[in-house]
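Enquirer: pasting the structure only:
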């Protein structure tokens, strides 16, 4: 490509939409245009640069190697475009905009959302949930602006604010031998049938580390992909589970049991990319978080 040739941003936007949505039809719907328009822009982008950005197999569309590399760039381009819009909006008092928040659980992020909404009522908030690894990946993938998750290892790419500490407790069904207990010692977990969240779960990571330090060996009977599914499995007597104390609902089928002789604590943080910490919406959200911490 002639370096003097201007990049056609309509073509890049169409490419980005197809890559992110996983197909031409979904991309057209996301951009509110006709599918032929998407197809034309993609073909023009490929032909003018002599590259193939997608492999087509019937209705299945997959990125080629060069397509993957271009997607990494367009993620940054459209993230900066969003930041530019936020900057201009900030000059008039953050009256519009969208902030994408991802968190490991609703209880941690709810008070932040309420406080931010009161201060900036016209800013749209999008909230998603996942385990700590999924939430962190969203920051690097530019699908999330701010993350609320367990403490992460030092990483120069990230800016973080410590937020809160949460106790990990044992969950048992009412019919379990521990169904009427309020406390146990960690040694009593030895040999117990346990249900775990997936490997990316910070709660699991903290708990397993404490088991290892204490020389306790449990029986892993089930690994399950969501907090809600784990709670159902515990309630049905498949095994015992773990959760943060604040996550436990008023489910009468479950008993929350504290581990008295071991400190099993999850430390949470509010995190964003270092390069984006001064983005107007992100900066405003972090300011609200700091205010919440200050009044505790």
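Expert: Received the coordinates, thanks. None of the values given here were measured: they were computed from a predicted structure.
Enquirer: for the rest of this, base every contact and every neighbour count on C-alpha atoms.
Expert: Will do.
Enquirer: could you give me the buried positions within stretch 27-36?
Expert: Buried residues in stretch 27-36, counted by 16 or more other Cα atoms under 10 Å: 27, 28.
Enquirer: which SSE is immediately downstream of the lengthiest helix in the chain?
Expert: Ranked by residue count, the top helix of the chain under DSSP state H comes out as helix 65-90. Per DSSP states H and E, the first helix or strand lying C-terminal to helix 65-90 is strand 98-103.
Enquirer: and that next one, what does it pack onto?
Expert: If you count contacts as 3 or more Cα pairs under 8 Å, 6 or more residues apart in numbering; DSSP states H and E, strand 98-103 packs onto strand 124-129, helix 132-140, strand 146-150.
Enquirer: which positions within the longest one qualify as buried?
Expert: The one in question is helix 132-140. The neighbour-count check on helix 132-140 (16+ other Cα under 10 Å) flags 132, 133, 134, 135, 136, 138, 139 as buried.
Enquirer: and if you look at the first one?
Expert: Residues of strand 124-129 classed as buried under the neighbour-count rule (16+ other Cα under 10 Å) are 127, 129.
Enquirer: that strand vs strand 146-150, what angle?
Expert: 30 degrees (axes from the mean of the first three to the mean of the last three Cα atoms, to 10 degrees).
Enquirer: on that earlier part again, right, and the helices and strands packed on strand 98-103 - which one's nearest residue 71?
Expert: For residue 71, the closest of the helices and strands packed on strand 98-103 is helix 132-140, at 12.9 Å, according to Cα to Cα.
Enquirer: now render the helices and strands packed on strand 98-103 as a markdown table, adding distance to residue 82.
Expert: Listed next are the helices and strands packed on strand 98-103 as a markdown table, based on distance: least, Cα to Cα, whole Å:
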| stretch | distance to residue 82 |
| --- | --- |
| strand 124-129 | 13 |
| helix 132-140 | 15 |
| strand 146-150 | 14 |
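Enquirer: and these: which comes nearest residue 227?
Expert: When the helices and strands packed on strand 98-103 are compared by Cα to Cα, strand 124-129 sits nearest residue 227, at 10.7 Å.
Enquirer: and the comparison structure, right after this:
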């Protein structure tokens, strides 16, 4: 897809210190824009603002105008020097975002495909919650999630933290079952149950071959469907080893204010939809 100068994001923000919602738009991800809003005039006076919903769209100025027009009679005119605060409920705002023209939404076919495949969707739900990525939504770009990337052989998804992969699943073929890879800390090698399970599922552990990986990184490979992959997540020691690597790497990127080289491929709409699903299905 060729980027245009109007491709970007529309978002809705909420604050406990304001009785109105902010509907805005930006060329760059709302998590970055949110930091600016909380530290700049005039909106910082009614913060701290938090992100409630957003969409990545082909023409954010057009979509923002249509949202503002839809709620024009609800504009909060009591608060000075602003034109983006509306006296509406979060449900009204979310309903409006769900009603945005589908042709404007970036990557919608891939998001739909993810949700049509229930076992795949449910595995991603467990992986995101299990690994704690739901607590790192503000740092999307340091970690990246790509749906159905155009890699050799094809994949369902790829997750990166910084410059290298930390998880992927290959597409299921008649001649080759789905292969899963999850990168963890080497403390996973301390758990005999994991070794036994991997032996029964065509699996293995190998030192990470990524040059940018930390020295303690171990790649875990196995084959099976997504129910099998979910079973792996719940083995003793897996969560501890996964979090030990993923969170340390994320804290390091946060401290250095670094983003992944794959940030431009990150699928924001897929993460937003998945996070919404997680909130509705705890």
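Expert: Received the coordinates, thanks. It should be emphasised that the depicted structure is a prediction, and the values quoted were computed from it without experimental measurement.
Enquirer: any idea what the TM-score comes out to?
Expert: Remark: TM-score between the superposed chains equals 0.26 [TM-score structural alignment, normalised by the length of structure 2]; 139 aligned residues with a Cα RMSD of 7.0 Å.
Enquirer: check contacts around the closest residue to residue 197 of structure 1 other than its chain neighbours.
Expert: Once flanking residues are discounted, residue 197 of structure 1 sits nearest to residue 224: 5.0 Å by Cα to Cα, 6 or more residues apart in numbering. Residue 224 of structure 1 makes contact with 195, 196, 197, 198, 230, according to Cα atoms under 8 Å, 6 or more residues apart in numbering.
Enquirer: how far does stretch 86-101 of structure 1 stretch from start to finish?
Expert: 16 Å (Cα to Cα, to the nearest Å).
Enquirer: test my guess that residue 157 of structure 2 contacts residue 144.
Expert: No - taking contacts as Cα atoms under 8 Å, residue 157 of structure 2 lies outside contact range of residue 144: 10.3 Å.
Enquirer: which one's more surrounded, those two?
Expert: Taking other Cα atoms under 10 Å, residue 157 of structure 2 and residue 144 do not tie; residue 144 has more neighbours (27 against 20).
Enquirer: hang on, isn't that one packed against residue 165?
Expert: No - judged on Cα under 8 Å, residue 144 of structure 2 makes no contact with residue 165 at a distance of 9.1 Å.
Enquirer: can I assume residue 268 of structure 1 sits in a helix?
Expert: No - going by DSSP: H, G, I helix; E, B strand; the rest coil, the assignment for residue 268 of structure 1 is strand, not a helix.
Enquirer: gap between the residue lying closest to residue 265 of structure 1 once chain neighbours are set aside and residue 259 of structure 1?
Expert: In this structure, residue 265 of structure 1 finds its nearest non-sequential neighbour in residue 167, 4.6 Å apart by Cα to Cα, 6+ apart. Applying Cα to Cα, the value for residue 167 of structure 1 to residue 259 of structure 1 is 9 Å.
Enquirer: with residue 171 of structure 1 instead?
Expert: Separation of residue 171 of structure 1 from residue 259 of structure 1 (Cα to Cα): 11 Å.
Enquirer: more neighbours: which of the two?
Expert: Neighbours were counted for residue 171 of structure 1 and for residue 259 using other Cα under 10 Å; residue 171 has more, 28 against 19.
Enquirer: can you list the residue ranges for strands in structure 1?
Expert: Assigned by DSSP state E, the strands in structure 1 fall at 54-57, 60-63, 98-103, 124-129, 146-150, 158-173, 183-184, 193-197, 219-224, 241-244, 254-259, 265-273.
Enquirer: now do the third one and strand 146-150, the angle between them.
Expert: Read it as strand 98-103 of structure 1. Strand 98-103 of structure 1 and strand 146-150 are oriented at 10 degrees to each other (the same axes, to 10 degrees).
Enquirer: with the longest one instead?
Expert: For the pair strand 158-173 of structure 1 and strand 146-150, the angle between their directions (the same axes, to 10 degrees) equals 50 degrees.
Enquirer: report the buried residues of strand 158-173 of structure 1.
Expert: Under the neighbour-count criterion of 16+ other Cα under 10 Å, strand 158-173 of structure 1 has 158-163, 166-173 buried.
Enquirer: returning to that earlier point: so which of the helices and strands packed on strand 98-103 of structure 1 is nearest residue 282 of structure 1?
Expert: Closest of those to residue 282 of structure 1 is strand 146-150, at 6.9 Å (criterion: Cα to Cα).
Enquirer: show me where structure 2 has helices.
Expert: Shown for structure 2, the helices assigned by DSSP H span residues 30-37, 60-70, 90-98, 108-116, 118-131, 192-200, 226-233, 238-255, 268-280.
Enquirer: redo those helices as JSON lines? Include mean neighbour count and distance to residue 11 of structure 2.
Expert: Shown next, in JSON lines, are the helices of structure 2 (neighbours: other Cα atoms under 10 Å; distance: least, Cα to Cα, whole Å):
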{"stretch": "helix 30-37", "mean neighbour count": "17", "distance to residue 11 of structure 2": "7"}
{"stretch": "helix 60-70", "mean neighbour count": "17", "distance to residue 11 of structure 2": "9"}
{"stretch": "helix 90-98", "mean neighbour count": "14", "distance to residue 11 of structure 2": "9"}
{"stretch": "helix 108-116", "mean neighbour count": "15", "distance to residue 11 of structure 2": "17"}
{"stretch": "helix 118-131", "mean neighbour count": "18", "distance to residue 11 of structure 2": "22"}
{"stretch": "helix 192-200", "mean neighbour count": "14", "distance to residue 11 of structure 2": "42"}
{"stretch": "helix 226-233", "mean neighbour count": "17", "distance to residue 11 of structure 2": "32"}
{"stretch": "helix 238-255", "mean neighbour count": "18", "distance to residue 11 of structure 2": "23"}
{"stretch": "helix 268-280", "mean neighbour count": "17", "distance to residue 11 of structure 2": "11"}
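Enquirer: just put the strands of structure 1 in JSON lines and tack on distance to residue 43 of structure 1.
Expert: Below are the strands of structure 1 laid out as JSON lines (distance: least, Cα to Cα, whole Å):
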{"stretch": "strand 54-57", "distance to residue 43 of structure 1": "10"}
{"stretch": "strand 60-63", "distance to residue 43 of structure 1": "14"}
{"stretch": "strand 98-103", "distance to residue 43 of structure 1": "31"}
{"stretch": "strand 124-129", "distance to residue 43 of structure 1": "33"}
{"stretch": "strand 146-150", "distance to residue 43 of structure 1": "35"}
{"stretch": "strand 158-173", "distance to residue 43 of structure 1": "37"}
{"stretch": "strand 183-184", "distance to residue 43 of structure 1": "65"}
{"stretch": "strand 193-197", "distance to residue 43 of structure 1": "44"}
{"stretch": "strand 219-224", "distance to residue 43 of structure 1": "43"}
{"stretch": "strand 241-244", "distance to residue 43 of structure 1": "50"}
{"stretch": "strand 254-259", "distance to residue 43 of structure 1": "57"}
{"stretch": "strand 265-273", "distance to residue 43 of structure 1": "34"}
